[in-house]
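S.K.: Could you work out the structure for the sequence below:
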Amino acid sequence: MPKRRANGEGNIRKRKDGRWEGRYTVGRDPETGKAIIKNVLGKTQAEVKEKLKKAIEENVGIDYGRAKTYTVGNWLEVWYENYAKIKMRPSTYLTYHGYIENHIKPQLGKIPLNDLTTLHLQQFYKKLLAEGRVERIEAQKQPKGLSAKTVRNIHQIISSALKLA
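M.R.: The predicted model follows:
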């Protein structure tokens, strides 16, 4: 008889295609009451066991039942505090904070996370390139738009946050 896993550790099984799958519960849907299940895949059971443990640790503190009520701004705050802050240097942390507060939240912050489309993002990036510079005394003699590198950095922040959303 196979070894049972403790509550909160998820379950592991071998799929018909030969890969291993680990499933874990991240919360409950407030409307239906059904469990919200996520999964990880791997080639070996040991690999899936490690991925499953890491995924469960990463999802502590996120209320997936409220996921439908998040706006882009709210989600970026949750992502920034629970994920980004832990994994980066203080200087990078401050840079990300500036990008989020000065550029992303004023433009995209009020859009519900479920309603965000690639068109919203493309229009946002185009606007940043054309007229994204924050009005400051030091920036008066510089062009109105942000550099392509800065826009790529902002895209990377949004992309990282949305992967976990």
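
S.K.: contacts, neighbours, all on C-alpha from now
M.R.: Fine.

S.K.: hmm, who's touching stretch 145-159?
M.R.: Identification of contacts with stretch 145-159 by Cα atoms under 8 Å, 6 or more residues apart in numbering yields 76, 96, 99, 104, 125, 127-133.

S.K.: Considering the residues you listed, which possesses the most neighbours?
M.R.: Leu76 (25 neighbours; other Cα atoms under 10 Å).

S.K.: gap between stretch 143-163 and the chain center?
M.R.: Its chain's average C-alpha position is 15 Å from that of stretch 143-163, according to Cα atoms, centre = their mean, to the nearest Å.

S.K.: So for that stretch, what gets flagged as buried?
M.R.: 144-146, 151, 154-155, 157-158, 161 (16 or more other Cα atoms under 10 Å).

S.K.: Which pair of the contacts of stretch 145-159 spans the longest distance?
M.R.: Farthest pair in these (Cα to Cα) is Leu76 and Ala130. Separation: 23.8 Å.

S.K.: now the helices for this structure?
M.R.: 45-58, 72-79, 85-87, 90-99, 105-108, 118-131, 148-164 (DSSP state H).

S.K.: Let me know the angle separating the second one from helix 90-99.
M.R.: Read it as helix 72-79. 170 degrees (axes from the mean of the first three to the mean of the last three Cα atoms, to 10 degrees).

S.K.: Now the second one, please; I'll put the structures next to each other:
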Amino acid sequence: MGRRANGEGTIKQRKDGRYEAQVFVRTPDGQWKRKSVYGKTWEECNNKKVELQDANRRGIPVATTKLTVADYFAYWLHEVAEPSVRRTTFSSYEGLTRLYIVPGLGKKKLTAQHIRAWLNAVGKTCQCCAQGKDAKWAEKPDRKPRCCARQPKECCKSFPAPASLRYLLRLLRAALQDAVEEDILTRNVATLVKLPGSGKRQHRAWSLKEARQFLATAKDHRLYALWAVGLGIGLRRGEALGLRWEDVDLAGGRVTIAQALHRVDGKLTLDEVKTEASAATVPLPAPLVSVLQRHKALQAGDRLAAGPRWRDTGLVFTTPHGTPIEPRNINRAFEALCRKAGVRVIRVHDMRHTAATVLFAMGVDAATVQRILRHSSISVTTGTYIEVIESVQRDAVDRMGVLFEDAAEK
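M.R.: As a prediction, this is how the structure comes out:
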């Protein structure tokens, strides 16, 4: 018999009863290496051999690495992602990897079918139950189980939102693309998986009436000024909580946004703002200057009341002891105030969208709104609030009907 050509392969039965096929394949670096595939039957093993041979004929290189998904993500997080993204972004990547990707895909062979099945399973799994969130909550003093830690168990149906599943898929695609570029993988199979879109992006902004109703109810709240800057100039939650008095020019009526407060790796940290465009000086409406002056006086009262327990952080918004405020506590306080005011419960971040909506409704041009919200470009502003802009334009066009009133009467 003549010598077999590269890629022809051979099949033999092993001592453990399985069948093994060995095929010479071309690797991503252009070398030829022997790769083994296995099957419980000769036919199963032959089918896998044929797949490799087909890849050879089509010129598709075949990865020979034994790296698992868990191993690769451990490398990717710390060697690729951590040096290149913001600390808050890395913390998000690490959490999603630890809670979703490694448990679901860590030891699997990555195929589009596996990824799709994993995402479908995540979307149907209550994450409060899966991650034991209620049990951790109940461990704290004076905290009682609220759902899955109760006896009998009560599932709170905390399923991931479709947007969360899309974010997971984007993260997986990005990591696997780096693996392709480093010749660890030959193909990014995550790009073959498609998830249904969410349609047009919807922002749950308040109307001007709802915003006024909320502020009227929150007037006596110790953090009234926080809600005011969120609605008045569209500060993000972290930006507002990271605001320092040295960044506030009450005499000049302006504020400089330079840092943001976030919880990262279990600790409250002050980091640079989201983007270079986010670091900017924004003018304050005259009523908001008065609100901040009043808040400064109230904080001076907190300082006197706290005495030696006061911690001078220089932050505008603090606890009664001067320490930074836990961001999640802001969420809870905001939701309680929404219910008390009788308005729709929205996210804290949606106050920013409300600010933009009110500005557009008042006829403010997109370029000015961009500067106030500190978007990186005007296309981000117009793209994000296209529905609001179209609504304002429609109202303006409708008012042009006054030109045709005489004709309509005739």
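
S.K.: picking up where we left off before, could I get the contacts of stretch 145-159 of structure 1 as TSV with distance to Arg89 of structure 1?
M.R.: TSV is the format used below for these (distance: Cα to Cα, whole Å):
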residue	distance to Arg89 of structure 1
Leu76	18
Tyr96	11
Tyr99	15
Ile104	21
Tyr125	26
Lys127	29
Leu128	25
Leu129	27
Ala130	30
Glu131	29
Gly132	25
Arg133	25
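
S.K.: give me the number of residues near the counterpart of Glu94 of structure 2 in structure 1?
M.R.: By TM-score structural alignment, Glu94 of structure 2 lines up with His97 in structure 1. By other Cα under 10 Å, 17 other residues sit near His97 of structure 1.

S.K.: and what of the one 10 residues further on?
M.R.: Using other Cα under 10 Å, Gln107 of structure 1 is surrounded by 18 other residues.

S.K.: How about Pro90 of structure 1?
M.R.: 11.

S.K.: for Ile100 of structure 1, same thing?
M.R.: Ile100 of structure 1: 22 surrounding residues under other Cα under 10 Å.

S.K.: Tell me how far it lies from Leu162 of structure 1.
M.R.: According to Cα to Cα, to the nearest Å, Ile100 of structure 1 and Leu162 of structure 1 sit 14 Å apart.

S.K.: what do you get for Arg152 of structure 1?
M.R.: For Arg152 of structure 1, the distance to Leu162 of structure 1 - Cα to Cα - is 15 Å.

S.K.: what about the helices in the stretch 251-400 of structure 2?
M.R.: Applying DSSP state H, counting those that start in this stretch to the stretch 251-400 of structure 2 gives helices spanning 286-306, 327-341, 350-361, 366-373, 378-384, 386-399.

S.K.: okay, the shortest one sits on what stretch of structure 1?
M.R.: Looking back up the chat, that one is helix 378-384 of structure 2. Under TM-score structural alignment, there's no match for helix 378-384 of structure 2.

S.K.: got the helices of structure 1 as a markdown table, with distance to Ile12 of structure 1 columns?
M.R.: Formatted as a markdown table, the helices of structure 1 follow (distance: least, Cα to Cα, whole Å):
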| stretch | distance to Ile12 of structure 1 |
| --- | --- |
| helix 45-58 | 7 |
| helix 72-79 | 27 |
| helix 85-87 | 28 |
| helix 90-99 | 36 |
| helix 105-108 | 39 |
| helix 118-131 | 35 |
| helix 148-164 | 22 |
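
S.K.: for these, which one sits closest to Glu31 of structure 1?
M.R.: Between Glu31 of structure 1 and the helices of structure 1, the tightest spacing by Cα to Cα is seen for helix 72-79, at 20.2 Å.

S.K.: quick one: contacts of that closest one?
M.R.: Contacts of helix 72-79 of structure 1 (Cα under 8 Å, 6+ apart): 62, 100, 104-105, 108-113, 116, 158, 161, 164-165.

S.K.: ok, now with 6 Å
M.R.: 105, 109, 111, 113, 161 (Cα atoms under 6 Å, 6 or more residues apart in numbering).

S.K.: Which residues are in contact with the counterpart of the second one in structure 2?
M.R.: Put plainly, it is Gly109 of structure 1. Using TM-score structural alignment, the partner of Gly109 of structure 1 in structure 2 is Gly106. Residues near Gly106 of structure 2 by Cα under 6 Å, 6+ apart: 69-70.

S.K.: repeat that for 8 Å
M.R.: 68-71.

S.K.: Output those in CSV; the columns should cover neighbour count.
M.R.: Formatted as CSV, these follow (neighbours: other Cα atoms under 10 Å):
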residue, neighbour count
Thr68, 16
Val69, 19
Ala70, 19
Asp71, 13
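
S.K.: between the residues you listed, which is closest to Gln393 of structure 2?
M.R.: Distances from Gln393 of structure 2 to those, taken by Cα to Cα, are shortest for Val69, at 50.2 Å.

S.K.: Roughly how far does that closest one sit from Asp350 of structure 2?
M.R.: Distance from Val69 of structure 2 to Asp350 of structure 2, by Cα to Cα: 36 Å.

S.K.: same deal with Gly238 of structure 2?
M.R.: 13 Å.

S.K.: residues in contact with Val48 of structure 1?
M.R.: 12, 20-22, 40-42.

S.K.: one more time with 6 Å, if that's ok
M.R.: Residues in contact with Val48 of structure 1 (Cα under 6 Å, 6+ apart) are Gly42.

S.K.: cool, Thr10 of structure 2 as well?
M.R.: 21-22.

S.K.: Identify the residue of structure 1 aligned to it.
M.R.: Using TM-score structural alignment, Thr10 of structure 2 pairs with nothing in structure 1.

S.K.: from the middle of its chain, how far away would stretch 45-63 of structure 1 be?
M.R.: Using Cα atoms, centre = their mean, the offset of stretch 45-63 of structure 1 from its chain centre is 15 Å.

S.K.: can you name the residues of structure 2 that that stretch overlays?
M.R.: Going by TM-score structural alignment: stretch 45-63 of structure 1 matches no residues.

S.K.: Next one: Ala161 of structure 1 from Leu116 of structure 1, what distance?
M.R.: 13 Å.

S.K.: Please read the previous query as pertaining to Asn11 of structure 1.
M.R.: On the measure of Cα to Cα, Asn11 of structure 1 and Leu116 of structure 1 end up 33 Å apart.
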